[in-house]
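Novice: Curious how this folds, go ahead:
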Amino acid sequence: MFSTTTDILVPFHDVDSMHVVWHGHYVKYLEVARCEFLEACGYSYQAMQASGYSWPIIDMRIKYIKSLQFGQRVRVQCSLREWEYRLKLDYVISDLETGERLTKAYTIQVAIDMAKNEMCFESPAILQQKLITTWGPLPG
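Specialist: Got it, this is the predicted structure:
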């Protein structure tokens, strides 16, 4: 499946007094990876808006396997899982040095036609066009 990787150095302002990343900051790391994924396919949030669609997140799940620590270098892999009716992205956060898997997550976004303010029951053709242009024919 199509994926990108994003490297992050855990900053001091994301940790508690035990130098462990507060659980809410993981969402920020997923967002950074998701933005890089969308940029890689040429469909950034600005491009989404210009195409007439917004893509709010309607569902998210995070499984914390092992805590991230201050100063740790991590890699976030963002992979396309579904695109026909919604945009589902899977994430794996791993330690950059050891490759140890630390967190798994997914997000689900749906297209909203901004002119009608209605949810689309299929992903707009522009998404598929961007994916094909970036990665070639889609499986399935």
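
Novice: Could you use CA atoms for every contact and neighbour count after this?
Specialist: OK.

Novice: list the contacts for Glu122?
Specialist: By CA atoms under 8 Å, 6 or more residues apart in numbering, the contact set of Glu122 is 84-86, 111.

Novice: hmm, 10 Å instead?
Specialist: Contact criterion CA atoms under 10 Å, 6 or more residues apart in numbering gives 83-86, 110-111 as the residues in contact with Glu122.

Novice: One more, please, to line up against the first structure:
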Amino acid sequence: MQPELESTKAIAKSSQPTDAKWFEYLIRVQPHHTDYSGTVWHGSYIIWMEEARVECLRSLGVNFADLVALGCDLPVVELTVRYHRSMQMGMEAVVKTRMSSIEGVRINWDYCIQSLDEQEIYVTAQVTLVTVDREKGKIMRQLPPSVKDALIRLSV
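Specialist: Below you'll find the model as predicted:
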């Protein structure tokens, strides 16, 4: 058994999900997600988190392709990841995500990647996005109405 690392202040707020507001996205580790030893490459977890966030928004009626067509993008401006335990090829897990807050133009999301039986936590993370006008390359001071309405539904 590996020793548990102490929690850092940057990710202390992230613990195992306990409430019903989490969106769940199932994944299975494929060979291309791993390194030569069959262990998941660290960047694969980030890809799964983005997929979960995009699917969460889609489930609320906000399709990322529509945002792009409107000239809007949601780039990551901050990312904090805590790797608790590595995953191996063939394993299944659930990526849980939720919008934790909107602070001005910053949209904060929490993540927990864990075993299907919720007994093992593999990764916890926080991601901060901002809304950017793709044409001007500048931060939008207001969210597009459809995005704002969907995010409000997420926080209820």
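
Novice: Buried ones only from the contacts of Glu122 of the first structure, please, as a PyMOL command.
Specialist: This is the PyMOL syntax for the buried subset of these, where burial follows 16 or more other CA atoms under 10 Å:
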select buried, resi 83+86+110+111
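
Novice: What lines up with Val74 of the first structure in the second structure?
Specialist: Under the alignment defined by TM-score structural alignment, Val74 of the first structure is paired with Ala93 of the second structure.

Novice: What about that match, how many residues nearby?
Specialist: Neighbour count for Ala93 of the second structure, taken as other CA atoms under 10 Å: 22.

Novice: what about it, which helix or strand?
Specialist: Assigned by DSSP states H and E, Ala93 of the second structure falls within strand 92-103.

Novice: Which stretches in the second structure count as helices?
Specialist: Under the criterion DSSP state H, the second structure contains helices at 42-59, 64-69, 145-155.

Novice: what residues does the second one touch?
Specialist: Meaning helix 64-69 of the second structure. Under the contact criterion CA under 10 Å, 6+ apart, helix 64-69 of the second structure has outside partners 54-55, 57-58, 70-74, 131, 133-134, 144, 146-147.

Novice: Just the buried subset of the residues you listed, please.
Specialist: The neighbour count (16+ other CA under 10 Å) marks 55, 57, 72-74, 131, 133-134, 147 as buried among these.

Novice: possible to save those as CSV with distance to Arg28 of the second structure?
Specialist: Formatted as CSV, the entries for these read as follows, by distance: CA to CA, whole Å:
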residue, distance to Arg28 of the second structure
Glu55, 16
Leu57, 21
Cys72, 31
Asp73, 28
Leu74, 26
Thr131, 30
Asp133, 34
Arg134, 33
Val147, 29
